[in-house]
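Chemist: with the input below, show me the fold.
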Amino acid sequence: MPRPRSAQVSLEDTPFYHCVSRTVRRAFLCGIDHYFLLINMGQSFEHRRGWVEQRLLRLSRVFAIDIAAYAVMSNHLHVVLRIDAETAQAWSSNEVVHQWHQLFKGTLLTQKFAKGEPIAGYELDSLNDTIAEYRRRLLDISWFMRALNEPIARQANKEDNCTGPLLYEIAGRAL
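Modeler: The predicted structure is shown next:
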């Protein structure tokens, strides 16, 4: 029976983790689709490899997670990640909010904080809790993989004129 990631990730043991995401509905992540060769004339999806590479580079600048290695295959991808807890703990509250807002909208309170607007005393506990949560998420493999897979699926779905997931994570283990 699969164990939740929280039971699998132990930064005390190792900061390195191998994750795999696989496509659904016989979709091609990249390469030439020979399955529908007669219908699509062997449509090439090789340009999607660039989508994955660009997204990985962007995520490595936002999360406190480094990419040690990756491989983009025709119907799945492998990513070896290194969680950098020291960097995330060294970030100030402003840096945490800035990092988070590079990918996600945040809350009205964090947007207000990011703009340097005054924060009322009764809002401070909520703001500090939110910043602590963002700091945890910026170290979280699940959030990293979500931020990798969802935008790629949206682009591919637009291109394929369909809806639904394209990639789902099938494995994650310590190295």
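Chemist: only C-alpha atoms for contact and neighbour calcs from this point on.
Modeler: Noted.
Chemist: for residue 109, pull up the helix or strand it's in.
Modeler: Using DSSP states H and E, residue 109 maps to helix 108-114.
Chemist: from the contact counts, what lies against that helix?
Modeler: If you count contacts as 3 or more CA pairs under 8 Å, 6 or more residues apart in numbering; DSSP states H and E, helix 108-114 packs onto helix 93-101, helix 124-137.
Chemist: could you redo the ones you listed as TSV and give each row distance to residue 164?
Modeler: As requested, the helices and strands packed on helix 108-114 are exported to TSV (distance: least, CA to CA, whole Å):
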stretch	distance to residue 164
helix 93-101	25
helix 124-137	24
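Chemist: tell me where this structure has helices.
Modeler: Taking DSSP state H to define them, one finds helices in the chain at 5-8, 37-40, 47-62, 85-90, 93-101, 108-114, 124-137, 141-160.
Chemist: quick one more, to check against the first:
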Amino acid sequence: MPKARKQQVSLEDTRYYHCVSRCVRRAYLCSKDPYTGQSYEHRREWVQNRLLSLTQVFAVEVLAFAVMSNHTHVVLYVNTDAAKSWSELEVIERWHQLFGGTNLTRKYVDDQERESMESWELHQVEKLIAEYRQRFTDISWFMRALNEYIARQANKEDKCTGRFWEGRFKSQALLDEQALLSCMAYVDLNPIRADIAKTPESSDFTSIQMRIRAALQGKQPERLKAFDSYDIEYTALPCHLNDYLELIEFSGRAIHEGKTGHITKGTEDILTRLSIDIESWMELTQGFEYQFCHLAGREQSMRNCRQADNLSRIRGAPQAKRLLA
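Modeler: From the prediction side, this is the model:
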């Protein structure tokens, strides 16, 4: 039986989530329609641009993404500390970048009108600010701002109405570093597994391509959550960028050739550090989405998760025990 979204998302357990949205129509989200010959490849750029622009408004960071022909993958981090640091005025200004707000919030952002507001009006604005601040840390609102925008754009282009996505997005809570890094690799390698791209750097509209292009200039992408380095604060991802790129390269080669191949020294170090053997890693990065349900991580992480309270059977626990022992 499906779980309610509020039961799938608990920021007390983890701030990392993998979200998948699938298109419902015969015509693909971003591919070429075999019946009409019309190409929708330009929609990939819609999704990427919208996704990255939302990180400038929400307290949500993107770790990995892949825009496929009929679905999208995103790995997100909810930065609740950032949302708490915003001033009341900043919260409203951010909200107005995406939504219309109310007459009261529009008065509040005007210095002169704010001074003339009555106490009951200010009280109402304070309630709205608290609500907006909470929504900026809500992945449901983040995905809504992404998917509704793309659906409206596609409907306008297709001159039609109706449902564009097959339903609400699927989410998986990533409870520990093992689940996080293997899920990111799974997302980054999606185009290679689908034979859309031959190498990570040629995988258009993916986070791994953005990271590689930035790395060639000695940088990390501004719109993506950074990996660990000497000049990045402690909230960075739990390994060095070079280690992750080597891991992706190795995993991609093994998937492409259909065999494990040679494990490089750098890759071996990070896998050993995370206590994942190579066979389990390959299985995770080829089918992460299908190995777990709403929770993903080591068996003990899953049992410690508040979302699993009062459940006699945790879906995905056998896979966790086998793959992330």
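Chemist: work out the TM-score between the chains.
Modeler: Between these two chains, after superposing, the TM-score reads 0.93 (TM-score structural alignment, normalised by the length of structure 1); 170 aligned residues with a CA RMSD of 1.1 Å.
Chemist: if we can go back for a sec, on average, how far is the helix holding residue 109 of structure 1 from the matching bit in structure 2?
Modeler: For helix 108-114 of structure 1, the mean deviation from structure 2 after alignment is 0.6 Å (mean CA distance after the TM-score superposition for structure 1).
Chemist: for that helix, grab the matching residue range in structure 2.
Modeler: Aligning helix 108-114 of structure 1 against structure 2 (TM-score structural alignment) gives residues 103-109.
Chemist: just to revisit the earlier point, tell me which of the helices of structure 1 sits most buried.
Modeler: helix 93-101 (a mean of 19; mean count of other CA atoms under 10 Å).
Chemist: who does it touch, helix- and strand-wise?
Modeler: Contact here means 3+ CA pairs under 8 Å, 6+ apart; on that basis helix 93-101 of structure 1 packs against helix 108-114, helix 124-137.
Chemist: farthest from the middle of structure 1: give me that residue.
Modeler: residue 38 (34.8 Å; CA atoms, centre = their mean).
Chemist: what about it, distance to residue 161 of structure 1?
Modeler: As judged by CA to CA, to the nearest Å, residue 38 of structure 1 and residue 161 of structure 1 stand 19 Å apart.
Chemist: again, but for residue 110 of structure 1
Modeler: 35 Å.
Chemist: go on, residue 71 of structure 1?
Modeler: For residue 71 of structure 1 relative to residue 161 of structure 1 (CA to CA), the value is 26 Å.
Chemist: residue 29 of structure 1 now?
Modeler: 15 Å.
Chemist: same check on residue 136 of structure 1?
Modeler: Separation of residue 136 of structure 1 from residue 161 of structure 1 (CA to CA): 35 Å.
Chemist: repeat that for residue 59 of structure 1.
Modeler: With the distance defined as CA to CA, residue 59 of structure 1 ends up 26 Å from residue 161 of structure 1.
Chemist: for stretch 159-166 of structure 2, what is the distance to the chain centroid?
Modeler: Mean-position distance between stretch 159-166 of structure 2 and its chain equals 23 Å (CA atoms, centre = their mean, to the nearest Å).
Chemist: helices of the stretch 151-300 of structure 2, start to end?
Modeler: Secondary structure of the stretch 151-300 of structure 2 (DSSP state H, counting those that start in this stretch): helices at 177-188, 190-193, 207-215, 241-257, 265-273, 278-291, 299-304.
Chemist: need the winner for burial among those helices.
Modeler: Most buried of the helices of the stretch 151-300 of structure 2, by mean neighbour count (mean count of other CA under 10 Å): helix 177-188, with a mean of 24.
Chemist: report the angle between it and helix 207-215.
Modeler: 90 degrees (axes from the mean of the first three to the mean of the last three CA atoms, to 10 degrees).
Chemist: alignment lookup: residue 145 of structure 1 to structure 2.
Modeler: Alignment note: residue 145 of structure 1 maps to residue 143 in structure 2; criterion TM-score structural alignment.
Chemist: let me know which of the helices and strands packed on helix 108-114 of structure 1 is the nearest to residue 12 of structure 1.
Modeler: Between residue 12 of structure 1 and these, the shortest gap by CA to CA is with helix 124-137, which sits at 15.7 Å.
Chemist: for the helices and strands packed on helix 108-114 of structure 1, which one sits closest to residue 85 of structure 1?
Modeler: Closest of those to residue 85 of structure 1 is helix 124-137, at 9.3 Å (criterion: CA to CA).
Chemist: ok, and what's touching the closest one?
Modeler: Contacts with helix 124-137 of structure 1, where a contact means CA atoms under 8 Å, 6 or more residues apart in numbering, come from 88-89, 93, 96-97, 100, 109-110, 143.
Chemist: and stretch 147-156 of structure 1, by the same measure?
Modeler: With CA under 8 Å, 6+ apart, stretch 147-156 of structure 1 has contacts from 21, 48, 51-52, 55-56, 59, 103, 163-168.
Chemist: next: stretch 101-112 of structure 2.
Modeler: With contact meaning CA under 8 Å, 6+ apart, stretch 101-112 of structure 2 is reached by 89, 92-93, 95, 113-114, 117, 121, 124-125.
Chemist: using a markdown table, lay out the residues you listed together with distance to residue 25 of structure 2.
Modeler: Formatted as a markdown table, those follow (distance: CA to CA, whole Å):
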| residue | distance to residue 25 of structure 2 |
| --- | --- |
| 89 | 41 |
| 92 | 36 |
| 93 | 36 |
| 95 | 31 |
| 113 | 48 |
| 114 | 47 |
| 117 | 49 |
| 121 | 45 |
| 124 | 42 |
| 125 | 41 |
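Chemist: now the two most distant members of these.
Modeler: 95 and 117 (19.9 Å).
Chemist: could I get the contacting residues of residue 96 of structure 1?
Modeler: Residue 96 of structure 1 is in contact with 88, 131, 134-135, counting by CA under 8 Å, 6+ apart.
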